[in-house]
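Visitor: Everything below, folded, please.
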Amino acid sequence: MTEFSNRLDNKNKFKLGLFAINCASGLAVTKVNERWRNSWENNLKIAQLADEAGLEYLLPLGRWMGYDGETHFHSNVLESISWASALLAATRRIGVISTIHTSLHNPVILAKQLATMDHIGGGRVGLNMVCGWNRQEYEALGGELFFSHQDRYHHAQEWLDIIRKLWQTETPFDWNSKFFKFKKVYSVPLPLQKNIPIFNGAGSTLGKDFAIRNVDYLFMLTLDLNQLRQDIISIKKQEKLQKRKKPLNFISYSYVVCRPTYKEAEEYLHYYSQENADWEAVDHIIKLLANNSKVVPIEEFNLYRSKFPAGHGGYPLVGTPDDIVNGIEQLYNAGLSGTALTFVNYLDEFPYFKDEVLPRIEKCGLREHLAL
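Guide: Down below sits the predicted model:
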């Protein structure tokens, strides 16, 4: 049988993707007219540009309702399974991830959906697991935020165990547990990839333990690089204790404002993220994160309120192409193996990043030239 590998499996020291192109405004909580329009046509164009440039992946957000504010931030979001299926058919090498809420998607149905998508893309699908934090979305869909914090992770473990079993055998099996009861289930065809890459974001102790056991790429909070470095060291110690076979990859997300001069970049950052921020939406998001995610207390979120509109709490990569590369080197030296990039307008800004920043990253040895 032919072996298939995702571009995420390449040997680049620092992997790059595009984040949230399926969402109106991307991650910039701004009112500027040029903010991202998430039409299918725009998604297709930027996905193919990223593919040609050699980026490793496209990562969507999973949203079922937006936030308050003048822009109705994230009310307009393309659903990630159908989005990823179409992009897998329209690209050649780049990995395309689906963002899935474990308590909203039946694992048997999802296993077949992702396997089908893997065949569509020739072995390039990925899974981003969300175990639940946004109470207003769950209540909008007819239920409480799924179980207690502890039960959500027990549920997610069973959910993932079922999916992996469906991907590894064509033999029907029964499953009878606290959260799932299935009879003679199976999913054929199996995925083309031997191991579909799995992403997850976790901040709690339970979440990190779950990630160490189960996922390939763990999203890390990057509000402070020194804290990030210490968090990664701590998780790596837990990896050794759990005798994990394959090292966990640590990634972040970053907003990019890249211009020929630092002054131009700073001026544009201030223009879109301060003068034209959608502060009502910002405050709504911060309140939800602080009250529901339990990762960072609201007092700490409020310290970063002024920076939040620029990229939804992502790490700033702001300045000239050389400044951007310096920032990426700092992320790498802190222990990250990649970051997911966002822009105010991906189509307007990514070409300059591709032409000016990517060659510099290759020159410093963190990436090889992978363009089609």
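Visitor: Every contact and neighbour count from this point should use C-alpha atoms.
Guide: Will do.
Visitor: Which of the three states applies to Asn326?
Guide: Under DSSP: H, G, I helix; E, B strand; the rest coil, the three-state class of Asn326 is helix.
Visitor: what do you get for Ala111?
Guide: helix.
Visitor: That one and Gln168 touch, don't they?
Guide: No: between Ala111 and Gln168 there is no contact under Cα atoms under 8 Å: 10.7 Å.
Visitor: Between the two, which is the more surrounded one?
Guide: Shown here are Ala111 and Gln168; by other Cα atoms under 10 Å, Ala111 has more neighbours (24 against 15).
Visitor: Let me see the contact set for the closest residue in space to the more buried one that isn't next to it in sequence.
Guide: Leaving aside its chain neighbours, Ala111 sits nearest to Ile163 (5.4 Å; criterion: Cα to Cα, 6 or more residues apart in numbering). By Cα atoms under 8 Å, 6 or more residues apart in numbering, the residues touching Ile163 are 107-108, 110-111.
Visitor: one more, for comparison:
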Amino acid sequence: WATLHAILHNPVVAAKMIATLDHISGGRAGLNIVAGAYRGEFEQMGAWDEKLDHDARYDLTEEWTGIVKRLWTEERVDFHGRYFTIKDCVSQPKPLRRPDLICAGMSARGFDFSVRETDICFIGGRDEAETRAASLKAKDLAAKLNKSIKTYAMCTVIYGGSDAAAEATAQKYRDGLDEGAVLGMLESYGASFAGRDNAMVARAKGAFMTHTVIGAPRTCAQKIATLLADCALDGLMLIFADYAEGIAVMGREILPLLKARA
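Guide: Below you'll find the predicted structure:
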């Protein structure tokens, strides 16, 4: 998956970049679409437009996404919209298959965009019940639009030689929590997160900003399967403290157990 920001990346360039990546990866490319809310990041590059409010950024992103999709399938594209104009545009190569699109819009407008325009809605919640509700809401809206949607969420995996060892590691992370740093990071994501009783802040105060699976490999496999089922999810983005080691453990010890359950 590659992440591109609609207010920063030209849609024609974006379409060509992802199509090229799709060829390099043998048809495995995916695109994470971000409307852009991190004012501090964009302002330093002169890319923040004060005239675009939250919903307008999604209106722009909708045009952007439509252009990208057309450039992946059509030989020549003309488009005259409110935010973009392209004339007799040719983009080669075409992707080997239409890359999967994902978006994590959390607002009402963002959620609607994610379901309408992408293949995967990236969701979250304070707990499993909230995440399940968001997943079912996305799937219900998709059904009304006569389409299907997958839902993914984030999950931090903390593994150890035993359940007790894994829990000890998790507690070490909790004890080392720097709440000010975490809330500062959330503030940089758009300021509206900081100090509010939302899912990200609630989880951050517990040291983890995602669903968490803690235990020995067998326990982790069981908890991952349960999380997928209980939250009506189609997939998870896994987070590890050490990705090189974590991915190896996942592939060697946890994934085979999950495949055996399928």
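Visitor: preserved in the second structure, out of the contacts of Ile163 of the first structure?
Guide: Counting by both residues aligned by TM-score structural alignment, their matches' Cα atoms under 8 Å, these that remain in contact in the second structure are 107-108, 110-111.
Visitor: export these to JSON lines and tack on distance to Lys184 of the first structure?
Guide: As requested, those are arranged in JSON lines below (distance: Cα to Cα, whole Å):
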{"residue": "Pro107", "distance to Lys184 of the first structure": "14"}
{"residue": "Val108", "distance to Lys184 of the first structure": "11"}
{"residue": "Leu110", "distance to Lys184 of the first structure": "16"}
{"residue": "Ala111", "distance to Lys184 of the first structure": "15"}
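Visitor: Which one (most neighbours) among those?
Guide: That'd be Ala111 among these, by other Cα under 10 Å, with 24 neighbours.
Visitor: what residue of the second structure takes the place of that one?
Guide: Counting by TM-score structural alignment, Ala111 of the first structure lines up with Ala15 in the second structure.
Visitor: hmm, back to that, looking at the contacts of Ile163 of the first structure, which is nearest Ile298 of the first structure?
Guide: Pro107 (33.7 Å; Cα to Cα).
Visitor: How about the contacts made by Ser306 of the first structure?
Guide: With Cα under 8 Å, 6+ apart, Ser306 of the first structure has these contacts: Gln274.
Visitor: Report the buried residues of the longest helix along the second structure.
Guide: If you go by DSSP state H, the second structure has its longest helix at helix 54-73. Going by neighbour count (16 or more other Cα atoms under 10 Å), the buried part of helix 54-73 of the second structure is 57-65, 67-72.
Visitor: all helices for the stretch 101-250 of the second structure, in order.
Guide: Applying DSSP state H, counting those that start in this stretch to the stretch 101-250 of the second structure gives helices spanning 108-117, 128-144, 163-175, 179-188, 199-204, 217-230, 243-249.
Visitor: swap in the stretch 51-200 of the first structure?
Guide: 80-90, 107-120, 135-140, 149-168.
Visitor: how deep is the aligned partner of Tyr243 of the second structure in the first structure tucked in, by neighbour count?
Guide: If you follow Tyr243 of the second structure across to the first structure using TM-score structural alignment, you land on Tyr346. By other Cα under 10 Å, the residues close to Tyr346 of the first structure number 26.
Visitor: repeat for His23 of the second structure
Guide: 16.
Visitor: Do I have it right that it meets Arg97?
Guide: No: counting by Cα under 8 Å, His23 of the second structure does not reach Arg97; the two are 9.4 Å apart.
Visitor: re the thing from before, looking at the helices of the stretch 101-250 of the second structure, spot the one closest to Val90 of the second structure.
Guide: helix 108-117 (22.3 Å).
Visitor: whereabouts in the first structure does the closest one align?
Guide: The aligned range for helix 108-117 of the second structure is 205-214, by TM-score structural alignment.
Visitor: That stretch vs the second structure, average distance?
Guide: On superposition with the second structure, the mean distance recorded for stretch 205-214 of the first structure (mean Cα distance after the TM-score superposition for the first structure) is 1.2 Å.
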